[in-house]
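*Asks:* quick one, what's the 3D model for this:
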Amino acid sequence: MPQLRKCTLQKCCYCISLYCGSILISFYTILSGLLNAATLTDELIFRKNSSTDVWIKWFNICHVCLMIAAAVLLLVAVMTKHILSLLIWMGLFAVHIFAYYIAFHAMVNVRSPFFGDALSGSIYVGVILLTLGIDIFCMIVVYSRYNELKNPHDFMPKCVDK
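*Replies:* Sure thing, here's the model as predicted:
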């Protein structure tokens, strides 16, 4: 399937195998879930001092649980070479991307009182775009690993003798 090779990577970051890259992505997912748990704590402290939406706490709790479950699922899927689990992780990660970048950042944090000047808003948008780019790259790497497991003959190196 040559058209699949156009959409996939041969290596993660040009030097790491897709297997190791997928393991690193699972650790990145765990780390981002734990960082979201830390922001949940900040949100609860902020809520005592200012008013905010009630559903933000439950959104963050569900998001942290989704990220940790997705990370564990990806780690198990990579270690056992279970193709269906990689598809489930991609679905969970797509839900994360939609929920976190659209629902949370676009709807909730626009009203944040920390945007007093243009510089803080620009830094915030820059960081969000950077993490969105990293998340999309993670999806591409795991999709490449999925294609590598599903079609191993397409990812074998070409024979030198031919």
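
*Asks:* rest of the way, CA atoms for contacts and neighbours
*Replies:* Noted.

*Asks:* spatially, what comes nearest to the residue sitting nearest the centre point of the chain if we skip its sequence neighbours?
*Replies:* Nearest residue to the geometric centre of the chain (CA atoms, centre = their mean): Asp135, 4.0 Å. Residue nearest to Asp135 in three dimensions, not counting chain neighbours: Ile97, with 7.6 Å by CA to CA, 6 or more residues apart in numbering.

*Asks:* now show me the structure for the sequence below, then we'll compare the two:
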Amino acid sequence: MPHRRKCTLGKCCFCISLYCGSILIAFYTIMSGLLNAATLADDIIFRKNLSSDNWVKWFNIGHVCLMIAAAVILLVAVMTNHILSIQIWMGLFVVHIIGYYIAYHAVINVRNPFFSSALSTVLYVLVILLTLAIDIYSLIVVYSRYNQLKNPQDYMPKCVDRT
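*Replies:* Below you'll find the predicted structure:
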């Protein structure tokens, strides 16, 4: 299908196979989940005055669990070439993108005291846009790996006999 090839990548970062790129994305997902867990623990343990709502902690705990579960699912799916697990990861990752970037950053962090100056606000927005771009690229790479597993005939080199 020519339309399917337009929506996918041939390699991750122009030099790594989609298999290795998907494994790197699984480790990126684990690391970002652990980083979110560390910041959550810092907020819960060391902050005496809570400036955010109580449900924000539960949202963060759910988000951390979602990220780590999704990373483990992706790692197992890529190692075993299990197509359904890759679809599950893509669904969980879309939930992460919607929940984290819309619900958390757009709704909750608007009241953040970090926005005291224009420079800090610009830096915060730039970091969020950078991580959003990395997450969308990760989703495209894993979708390309999924498409490669589902339709291997479309990814065979032209010199290979297809009979």
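
*Asks:* what value does the TM-score take for this pair?
*Replies:* Aligned and superposed, the two chains score 0.96 in TM-score terms (TM-score structural alignment, normalised by the length of the first structure); 161 aligned residues with a CA RMSD of 1.4 Å.

*Asks:* now do the buried residues in whichever strand or helix holds the residue nearest to Asp135 of the first structure.
*Replies:* If you go by DSSP states H and E, Ile97 of the first structure is part of helix 83-97. The neighbour-count check on helix 83-97 of the first structure (16 or more other CA atoms under 10 Å) flags 83, 85-87, 89-90, 92-93, 96 as buried.

*Asks:* next: stretch 49-60 of the first structure.
*Replies:* So, applying 16+ other CA under 10 Å, buried residues of stretch 49-60 of the first structure: 52, 57, 59-60.

*Asks:* with the residues you listed in mind, which one is nearest to Ser122 of the first structure?
*Replies:* Closest approach between the buried residues of stretch 49-60 of the first structure and Ser122 of the first structure, by CA to CA: Thr52, at 22.5 Å.

*Asks:* for the counterpart of that closest one in the second structure, helix, strand, or coil?
*Replies:* Using TM-score structural alignment, the partner of Thr52 of the first structure in the second structure is Ser52. What DSSP: H, G, I helix; E, B strand; the rest coil gives for Ser52 of the second structure is coil.

*Asks:* all strands of the first structure, in order?
*Replies:* Assigned by DSSP state E, the strands in the first structure number zero.

*Asks:* and the residue nearest to Val142 of the first structure when sequence neighbours are not counted, how far is that from Glu43 of the first structure?
*Replies:* Nearest residue to Val142 of the first structure, sequence neighbours excluded (CA to CA, 6+ apart): Ser22, at 5.9 Å. Using CA to CA, to the nearest Å, Ser22 of the first structure is found at 31 Å from Glu43 of the first structure.

*Asks:* out of these two, which sits in the more crowded spot?
*Replies:* Neighbours were counted for Ser22 of the first structure and for Glu43 using other CA atoms under 10 Å; Ser22 has more, 26 against 17.
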